[in-house]
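Enquirer: Sequence and predicted model, in that order:
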Amino acid sequence: MVLSIKDLPALAEQGVSIPQYDRSQITAGVVHIGPSNFARGHLFKYFDQVLKQDPQWGVRAISLKSNKEKKPLSQLAREFVQTAILPMARFQKPALPARHKPTRKEILKNQDYLYTVNEQSVDGTQRSVIGSLMDVTEVSEDPKGALDVLCDPNIKLVTITVTQAGYGHDPQTGNLDFERDDIKECLSRMDMPSTTVGYLVAALERRMKESAPPLTIMSCDNMEANGTILRQVVTTYATQKSSKLRKYIEENITFPSTMVDRIVPTTTNKDIFNSKAAGLDDEWPIMTEDFWQWVIENDFAGDMPDLESVGATVTSNVEPFELMKLRMLNGAHMALGCVAGLNGHTLVDKAMKNPKLKEFIQNFMHETATTVPPIEGIDFAEYQQRLIERLENPEMSDQLVRLARNGTGKVDTRFANPLKDAKAAGADYQHLAFATAAWIQYLKGYDDKGNLIGENIKDDSGTPLGINDKKAVESGLQDMARKSNGNPQPVMTASGLFDADLMKDQEFIKDVSRHLRNIQEHGVVEAINAISLTVVTQPSKIPATQPAP
């Protein structure tokens, strides 16, 4: 059954949860930049729940991504042969043009901007149709339309999920990175913005001129102090236009920090097939878990949706929640991605069936928990157990390469910062140090047996994902890792993400070096056995690691 407004009653008869409000009566109060799977599986569901009681919080989405598909050279060459060379042969008919592949906006528009969220657990799947999304504007198609959406005086809240790389900031300082090519380009033609911060500032300047109401702009990406970072880059960029604009932003716009949590994997062809098999003709369904969490700093410029009434937490201090999630969950994700990837695993739940890997992750979480301040109402032991259950959920069989991707841009919040805090407090840190060594070994791109990591996991063009860390390759960190020979210092120093005092701590450096040598010489599982030892005392039960070509 095609997903559409007119067919919602029939879906309800099948046991599918449908919007409990008249969709024709809702109005837009929220703009979301970056309508990713995560946003649709997390934020938009909260707004869907709010709409049951207040119709003014519909969502209009803006996508900054281009619809132009980048094709690999091999594909371009193949298309040239098919369309230019082969038709020249006698009696050969010209090749037919490729079938149009609908964009994600087109998919959603064809479904009246409805889609399904499939919450999967060991008890089964709960399917819900989400109706909070009203439309999507593609900047590549309609740049002026995107600004019009942001400048609508009825919009009171802007939420953002563009990943950590989308803020144009220097992760070390949190300031706008004027050396980034995209920021340079954006600053050189401020009347034609092309970045998140550029569009926000252009919209705020126009709202200032049009005397639009104050605005709350909320980052929902996985960064510590994400609201502070967003405020910093926006005000710094605005200063390049005028001090008047900066003052307006400081007095009328707020940037609350947030913590969001829900595992929402990439939609696969199998997911689409299974959705249709269940009677839902949804071309872009969301598969997710039965857990979700949203913690929001109480710093609002004006009216806000009552998110607390549908399960969100509003607090004066988000930082402890951020640290808990970034270190205990996201840190464990990255650690498992590296460690289990080196062991040859590809799926999270399968890796968690290995007792040694599971024990390592439990100990890693325990160490990171000691670096998180106490949170009223939160039992870290219970939280850790819930995290383990989520990782073990066979219905959420996520790819390990996704957990470890772009690690070079995340190792500071996941490993380096908690290491610094653990060392300063005199707490245990060996599993954090081991995860750091595993990350350096993972950067090489090969598992314990010399196989290419991510070889059987391909992107849309058919290219193996590998470690999926562009920054590591371009910055030379991968080459350094391949030449490390048991010495972690070149990679750690060149990354610039580890505390200077920590890098001077010879005991710490010796620990990471020991773990790295053990991983390289004996494989990651045997190295785990030796975390609390000086050297590996038992012969390796698996072949020694093959040198990376």
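Expert: Great, that's in hand.

Enquirer: contacts and neighbour counts: CA atoms only from here.
Expert: OK.

Enquirer: so where's the longest helix in the protein?
Expert: For the chain, the helix with the greatest residue count under DSSP state H is helix 506-522.

Enquirer: Could you pull out the buried residues of it?
Expert: 508-509, 511-522 (16 or more other CA atoms under 10 Å).

Enquirer: ok, residues contacting it?
Expert: With contact meaning CA atoms under 8 Å, 6 or more residues apart in numbering, helix 506-522 is reached by 430, 433-434, 436-438, 440-441, 448, 485-489, 502-503, 524-527, 530-531, 534-536, 540, 542-545.

Enquirer: Second structure for comparison follows:
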Amino acid sequence: MTDTTRIPKTSGSGRIGIVHLGLGAFHRAHQAVYLERYRQRTGDTRWGVSSANLRASVGLVDALREAGYRYHVAEYADSQTLTLREIGVIEETLFSGRDAEGQWGRDRETLLARLAAPGTRLVTLTVTEKGYFLNPASGELLADDPMIAADIATPTQPRTAPGILVEALARRREAGLPPFTVLSCDNMPDNGKRTRNAVIQLAERRDAALSEWIEREVAFPCSMVDRIVPAMTEADFARLNELGVEDPNAVVGEAFAQWVVEDDFPQGRPDWAADGVEMVADVAPFETMKLRMLNGSHSLLAYLGAPEGIETVFEAVSRDDLRALLRRYMLEEAAPTLAMPEGTDLAAYADSLLARFANDSLRHRLHQIAMDGSQKLPQRWLQGSLARCEAGQAVPCTALGLAAWIRYTAGRDRQGAAYPVDDPLASRFAELHGRHGQDPEALVTAFLAMDDVVPPALAADAAFAEAVLTAYRSLTEQGLDGALAALACSSA
């Protein structure tokens, strides 16, 4: 069954009230959909979006311009049930990254002017964990990173999301304008607080008075976002073509979507609760639940499955042993670390996640999920594992997952074929594998010693370190089947 929702473009350009940093598939399939629902329900055009790409590709920016900023979102409940939406809430696309010739910031000044405009009241971000330039373990700004160092040296020509926010806020302060609210929509614990830390730490290196003004005046509410949005495939485009939609900018996602937002917007916000946005006083419990149960499960599948030739989440959860592993991980290792509001049924949540993972219409590639593990694993696995280990409780599923991540970072599958390791620390991983690849104990010890990824107290836990080493040996010597069988025997 296909439900097609065609939305007429608002006549003229609606006023831009939101600037978004991170023009990617998730933003277009999640926040933009909620905003489109709001616009169509209310007729309020004050919250149109200017969306900027800060990464290396200018193609999507120009393609959306050529399409009049229209694109389609295909929402699959399963392979037979599809809702097709046409989205028109994006009013402008900009490019502030580095182009193919190595030049920076084609539209940077336009972006900064848009951020400094009186009508801009909200800035949202989906720049991935690494886009905040924070140490994933400590939360400290990576001041020595070349991108951040460039923003410190030339703050009026920023390259990073924190740098763009600092320069835009400096311009607003200089003009006597109130600051915009900054809403992170990335999968990080306390994402608003971490965004605030990145911006304030960078501002401190520029101007103490500016930093103090940001700390005092700017709101950084936290949020939790949830929707599975895999990369588009040729099969996805082919199905849309069969429906009469030829849209190179289309995105695909599951039917399920959730957005939980801390209600702290001094300059106003859309009245979007009726459109499904959950406005709450404290996002943290929902955010941690999603990170540890959904995202943690995804990471388990990615690092265990991809080197074995398992391509997608659907393919992975179709295996009884991997499905059982996820349920055990969620209920025995993740759920006990959560402090949820009364009445939350975590077993039912686990069941709902397994059902979503089994959506046969989505080809969510494991290699896509595996990207940037060094930035994701602290909040998905390691912080919860530390709490359990400190309480004297074992985390065998997580130990297996960490062992699988170490194996994954070698960049070769079980048959010896190479694949790219997409991670900010990829060169360090390669060096460690080159030095210790023939000595499992030394290799595991070296990875556990990466204190910008693994909390030192967790690495120092002898039982945890031994569990990771045992799992690594099992994976490398017996493969996935043997490692899962060993884990099952250990719990019997």
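Expert: Thanks, I have it. Given the structure is predicted, the values throughout are model-derived calculations rather than measurements.

Enquirer: Quick TM-score on the pair, please.
Expert: The TM-score (TM-score structural alignment, normalised by the length of the second structure) is 0.91; 477 aligned residues with a CA RMSD of 2.2 Å.

Enquirer: circling back to that earlier point, any chance of the buried residues of helix 506-522 of the first structure in TSV with distance to F380 of the first structure as columns?
Expert: Below are the buried residues of helix 506-522 of the first structure laid out as TSV (distance: CA to CA, whole Å):
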residue	distance to F380 of the first structure
F508	26
I509	29
D511	27
V512	27
S513	30
R514	30
H515	27
L516	29
R517	33
N518	31
I519	30
Q520	33
E521	35
H522	33
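
Enquirer: Tell me the residue in the second structure aligned with V310 of the first structure.
Expert: Matched across to the second structure, V310 of the first structure falls on D275, judged by TM-score structural alignment.

Enquirer: hang on, that match packs against E36?
Expert: No - in this structure D275 of the second structure lies outside contact range of E36 using CA atoms under 8 Å: 9.3 Å.

Enquirer: Looking at these two, which one has more neighbours?
Expert: More neighbours surround E36 than the other of D275 of the second structure and E36, with 23 against 15 (other CA atoms under 10 Å).

Enquirer: residue ranges of the helices in the stretch 51-200 of the first structure, please?
Expert: Counting by DSSP state H, counting those that start in this stretch, the segments of the stretch 51-200 of the first structure that form helices are 73-80, 104-110, 143-151, 181-188, 196-209.

Enquirer: Tell me which of those lies nearest to L64 of the first structure.
Expert: Nearest to L64 of the first structure, of all those, is helix 196-209, at 7.5 Å by CA to CA.

Enquirer: mean deviation of the next helix or strand after the closest one from the second structure?
Expert: Using DSSP states H and E, the next helix or strand after helix 196-209 of the first structure towards the C-terminus is strand 215-219. Here the mean offset of strand 215-219 of the first structure against the second structure after fitting is 0.9 Å, by mean CA distance after the TM-score superposition for the first structure.

Enquirer: Just give me the residue closest to the centre of the first structure.
Expert: T163 (5.5 Å; CA atoms, centre = their mean).

Enquirer: what does that one align to in the second structure?
Expert: T163 of the first structure maps onto T128 in the second structure, by TM-score structural alignment.

Enquirer: and the corresponding residue of the first structure for R114 of the second structure, how many residues sit next to it?
Expert: Using TM-score structural alignment to pair residues, one finds that R114 of the second structure aligns to V149 in the first structure. When neighbours are counted by other CA under 10 Å, V149 of the first structure registers 20.

Enquirer: In the first structure, what range does the helix or strand harbouring M224 of the second structure match?
Expert: According to DSSP H and E, M224 of the second structure maps onto strand 223-226. Mapped onto the first structure using TM-score structural alignment, strand 223-226 of the second structure covers residues 258-261.

Enquirer: what does stretch 187-198 of the second structure give?
Expert: Counting by TM-score structural alignment, stretch 187-198 of the second structure corresponds to residues 222-233.

Enquirer: now the matching stretch: how far from the chain's centre is it?
Expert: 15 Å (CA atoms, centre = their mean, to the nearest Å).

Enquirer: Equivalent analysis for stretch 214-224 of the first structure, please.
Expert: With CA atoms, centre = their mean, you get 14 Å for stretch 214-224 of the first structure.
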